[in-house]
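*Asks:* Give me coordinates for this.
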Amino acid sequence: MSEAQQRAWAEVSPRMLIPVERDAASTSIREGSTIDPAAVWGRTAPLVVEIGSGQGHAIVHGASARPDANFLAIEVFRAGLARTMLDADRAGLTNLRLVEGNAPEVLEYLLPSASVDELWVFFPDPWHKKKHTKRRLVTTEFAALAASVLRPDGVLRLATDWQDYADQMRSVMDAAPGVVRAFEGEWAERYEGRVLTAFERKGVRAGREIRDLTYRRTP
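*Replies:* The predicted structure follows:
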């Protein structure tokens, strides 16, 4: 981490980073360590969660634009979390919290059932080599976890610049119980609340189509 990131980690993490109980791995979440969102944020408000928040550009932008909502960034890379905290602190945000942890375990163990209003998965690692595609995040198991944490009528937003991953996402989510498409046609419209990040610019420069998908939790 840079000196500024190290300083942010030391000074800002006590009030922004959610402390969690670990299992065997350093980024694992111990079963039974569920949080109370109202206690964590000090208020009851819509909860928006981003999986794989990276450097935090999307979620810092979202939290700045929607001060009436609570935001949670999930990331395994500490440098990315530190950068997110640095930018959030500079912006004076009080509605953003972060957790260092594996996303599926955060969904399964940390977040209460039916507690999330929006779940974001923007440009997850495509693992584009054929031998690595089994490592992709969006699977049947993930779809079940996502549905379990979304409130009735809660929204799952996905985006990728890899066509075969977009096809996989759509196939998985179309077949998932508990969620339905919230778009017409082949692909959803670009989510207007998603700030243009370096990942998206890189995909566009490479000539790849950006694919959005939106699903809604059934009542």
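*Asks:* Going by C-alpha atoms from here, please, whenever you check contacts or count neighbours.
*Replies:* Noted.
*Asks:* ranges for the strands of the protein?
*Replies:* Here the chain has its strands, by DSSP state E, at 47-51, 70-75, 96-100, 116-122, 150-160, 179-181, 211-217.
*Asks:* Who are the packing partners of the first one?
*Replies:* When contacts are defined as 3 or more Cα pairs under 8 Å, 6 or more residues apart in numbering; DSSP states H and E, strand 47-51 sits against strand 70-75, strand 116-122.
*Asks:* now those in TSV, with distance to residue 58 and mean neighbour count?
*Replies:* Shown next, in TSV, are those (distance: least, Cα to Cα, whole Å; neighbours: other Cα atoms under 10 Å):
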stretch	distance to residue 58	mean neighbour count
strand 70-75	10	25
strand 116-122	9	22
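*Asks:* run this one through as well so I can compare:
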Amino acid sequence: MAPGRGVVSFVHRGGRMTHGQDHAWRQHWAEFGMALTREPGTPLDLPGWFGRTAPVILEIGSGMGESTAALAAAAPDVDHLAVEVYQPGLAQLLMRIRDNELGNLRLIRGDAVRVLQECLGPETLDGIRVYFSDPWPKRKHHKRRLIQPEFVALAASRLRPGGTLHLATDWENYAEQMLEVCQAEPALRNTHTDWTPRPDWRPLTKFEQRAVIEGRVVRDLIYERVSP
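*Replies:* I've put the predicted structure just below:
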């Protein structure tokens, strides 16, 4: 099934925002965030939004923003674009932007597939990161997993030559699917024989720490966009 049609890879989670999150949302969303309500065919003006021309990395599923903010702080010369559907998580990330004065981070609330299809043109991005996306463990739900051939082909088309697609998961079966799907995409090249050793620069989040404590092996994959 083509990405963005019929099956979605996420659940619209509810949840009330804390007082701090609500305040951050009201004060900072208009400056740093955007809801995905744009008309198709109008790509984002990334240099205009960030106020400069710089490499851009897209993170899909930023959650509560712990890793996203740390990565943005560690690479001030790179612009970071985070896509998430969970409003309290985005609000929490706005708090991190405010507290750490992160001028190189912007947020989009909406479906990442639509963002890639409608907001970002070919060869726009220098990197795409998908860390711990929902594994949909039941076999009947595997079709909802984000990492499918159609999605990977779309993601690869948005990367500049030399740009990277970085995946990480703590679910063994999903990791094997990721490897199989990415290996079959002709526009991508595995930067290692199979699994990538865990990069020291990828922050160790509370979620990943819990996965390790519970005995789940975390696997990384980094693929590079080859020249057309």
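*Asks:* Now render the helices and strands packed on strand 47-51 of the first structure as TSV, adding distance to residue 44 of the first structure.
*Replies:* Below are those laid out as TSV (distance: least, Cα to Cα, whole Å):
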stretch	distance to residue 44 of the first structure
strand 70-75	8
strand 116-122	12
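*Asks:* Which stretch among the strands of the first structure approaches residue 131 of the first structure most closely?
*Replies:* Closest approach to residue 131 of the first structure among those is made by strand 150-160 (19.2 Å; Cα to Cα).
*Asks:* So for that closest one, what gets flagged as buried?
*Replies:* 150, 151, 152, 154, 155, 156, 157, 158, 159, 160 (16 or more other Cα atoms under 10 Å).
*Asks:* again, but for stretch 89-108 of the second structure
*Replies:* Neighbour counts using 16+ other Cα under 10 Å place 89-97, 102-108 of stretch 89-108 of the second structure among the buried residues.
*Asks:* Excluding covalently adjacent residues, which one is nearest to residue 170 of the first structure?
*Replies:* Of all residues not flanking residue 170 of the first structure in the chain, residue 213 sits nearest, at 7.2 Å (Cα to Cα, 6 or more residues apart in numbering).
*Asks:* circling back: can you tell me which of the helices and strands packed on strand 47-51 of the first structure comes nearest to residue 137 of the first structure?
*Replies:* strand 116-122 (9.3 Å).
*Asks:* Surely residue 153 of the second structure and residue 185 touch.
*Replies:* Yes - contact criterion Cα atoms under 8 Å: residue 153 of the second structure and residue 185 qualify, at 6.5 Å.
*Asks:* ok, these two, which is more surrounded?
*Replies:* Neighbours were tallied for residue 153 of the second structure and for residue 185 using other Cα atoms under 10 Å; the higher tally belongs to residue 153 (19 against 15).
*Asks:* center of the second structure - which residue?
*Replies:* For the second structure, the residue nearest the mean C-alpha position is residue 60 (1.7 Å; Cα atoms, centre = their mean).
*Asks:* What is the equivalent residue in the first structure for that residue?
*Replies:* Counting by TM-score structural alignment, residue 60 of the second structure corresponds to residue 51 in the first structure.
*Asks:* separation between its match and residue 16 of the first structure?
*Replies:* In this view, residue 51 of the first structure and residue 16 of the first structure are 16 Å apart by Cα to Cα, to the nearest Å.
*Asks:* got it, and residue 75 of the first structure?
*Replies:* Distance from residue 75 of the first structure to residue 16 of the first structure, counting by Cα to Cα: 13 Å.
*Asks:* Now for the two: what residues contact both?
*Replies:* Common contacts of residue 75 of the first structure and residue 16, defined by Cα atoms under 8 Å, 6 or more residues apart in numbering, comprise residue 98.
*Asks:* which residues touch the counterpart of residue 168 of the second structure in the first structure?
*Replies:* Counting by TM-score structural alignment, residue 168 of the second structure lines up with residue 159 in the first structure. By Cα under 8 Å, 6+ apart, the contact set of residue 159 of the first structure is 121, 122, 123, 166, 210, 211, 212, 213.
*Asks:* Now residue 214 of the first structure: closest residue in space that isn't a chain neighbour?
*Replies:* Computed as Cα to Cα, 6+ apart, the closest residue to residue 214 of the first structure that is not its neighbour in sequence is residue 157, at 4.7 Å.
*Asks:* wait, doesn't that neighbour sit right on residue 118?
*Replies:* Yes - using Cα under 8 Å, residue 157 of the first structure makes contact with residue 118 at a distance of 7.4 Å.
*Asks:* Report the aligned residue range of the first structure for stretch 121-128 of the second structure.
*Replies:* The aligned range for stretch 121-128 of the second structure in the first structure is 112-119, by TM-score structural alignment.
*Asks:* hmm, who's touching that stretch?
*Replies:* Stretch 112-119 of the first structure has contacts (Cα under 8 Å, 6+ apart) with 34-36, 46-51, 146, 148-157.
*Asks:* try 6 Å this time
*Replies:* By Cα atoms under 6 Å, 6 or more residues apart in numbering, the residues outside stretch 112-119 of the first structure that reach it are 46, 47, 48, 49, 50, 148, 149, 150, 151, 154, 155, 156.
*Asks:* just stretch 132-140 of the first structure next, same as before
*Replies:* Residues outside stretch 132-140 of the first structure that contact it (Cα under 6 Å, 6+ apart) are 127, 172.
*Asks:* so where in the second structure does it end up aligned?
*Replies:* Taking TM-score structural alignment as the measure, the second structure aligns residues 141-149 with stretch 132-140 of the first structure.
*Asks:* Also stretch 88-97 of the first structure?
*Replies:* With TM-score structural alignment as the criterion, stretch 88-97 of the first structure aligns to 97-106.
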